[in-house]
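**Q** pasting the structure only:
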């Protein structure tokens, strides 16, 4: 991780990133407890780590990375994303959106607001995404 990414990640945690990562972890734990939600729990844990340190990383579709379709990028992934959206995705995206609006009020907060908006998009449709270094 570059020094700039490290500095931005430290500021990110102080400006709301920690709470949103905690929200992702809560969603992951709830999904894991239900047993049926284990596939969503795995995605939530991965994105919780990404939410904690978003600078220097990016989310990409797994199909674009590997060049082939798998369970998470095919029809079952679509169904999983629809269920995720209904049960957890909308409130995580709303949390990111509210935090982005509050941060965008200041000039210093604009890069962090932009990161929250990217995370809001991932919150709506996380299955089939992979976190890779930028």
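**A** Received, thanks. Everything quoted here is computed from the prediction, not taken from an experiment. Numbers count the residues shown, from 1 in each chain.
**Q** contacts and neighbour counts: CA atoms only from here.
**A** Fine.
**Q** can you tell me the element the residue positioned nearest the centre of the chain falls in?
**A** The C-alpha lying nearest the average C-alpha coordinate of the chain belongs to residue 47 (Cα atoms, centre = their mean; 4.1 Å). Applying DSSP states H and E as the criterion places residue 47 in helix 38-52.
**Q** take this one as well and set it beside the first:
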């Protein structure tokens, strides 16, 4: 089931979201100071390609550097991404087949809001949050 959902997601939303995150990652990696933000963007691009069957968990070893990075990320990009994911999830909930895609879009909010100090792990639950 999650493979089918991932394939549908990839065709209709995942590819374009991943391209957007990858372009942002390339732009961030141009400057040396913003390389950590570029790496976070590449991790998110990987996650949005195939979100079903994976979930975001907080890393126990995340420290003050992650907090500072998350504050900067939130101010510069995080809240824009959250608004984007919410706005695109609302129309997906209108159709029956779009409901899992809407949940996947909402599932992306925690990592797009605060990507530092989190990691993406595999799970056996297709709708893991």
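**A** Here it is on my side, so go on. All figures in this text were calculated on a predicted structure; none of them were measured in a lab.
**Q** re the thing from before, list the buried residues of the helix holding residue 47 of the first structure.
**A** Neighbour counts using 16 or more other Cα atoms under 10 Å place 38-48, 50-52 of helix 38-52 of the first structure among the buried residues.
**Q** residue 25 of the second structure touches residue 36, doesn't it?
**A** No: counting by Cα atoms under 8 Å, residue 25 of the second structure sits too far from residue 36 to count as a contact (9.2 Å).
**Q** hang on, the earlier thing: the helix holding residue 47 of the first structure vs the second structure - mean distance after superposition?
**A** Compared with the second structure after fitting, helix 38-52 of the first structure deviates on average by 1.0 Å (mean Cα distance after the TM-score superposition for the first structure).
**Q** packing partners for the helix or strand just after that helix?
**A** Downstream of helix 38-52 of the first structure, the next assigned helix or strand under DSSP H and E is strand 57-61. Secondary-structure packing of strand 57-61 of the first structure (3 or more Cα pairs under 8 Å, 6 or more residues apart in numbering; DSSP states H and E): strand 129-133.
**Q** what do we get in the second structure for residue 44 of the first structure?
**A** Matched to the second structure by TM-score structural alignment, residue 44 of the first structure sits across from residue 41.
**Q** contacts only, for that match.
**A** Residues in contact with residue 41 of the second structure (Cα atoms under 8 Å, 6 or more residues apart in numbering) are 21, 22, 24, 25.
**Q** and for residue 49 of the first structure?
**A** Residue 49 of the first structure makes contact with residue 21 under the criterion Cα under 8 Å, 6+ apart.
**Q** can you give me the helices in the second structure?
**A** For the second structure, applying DSSP state H gives helices covering 2-9, 15-30, 35-49, 64-73, 79-92, 99-107, 109-113.
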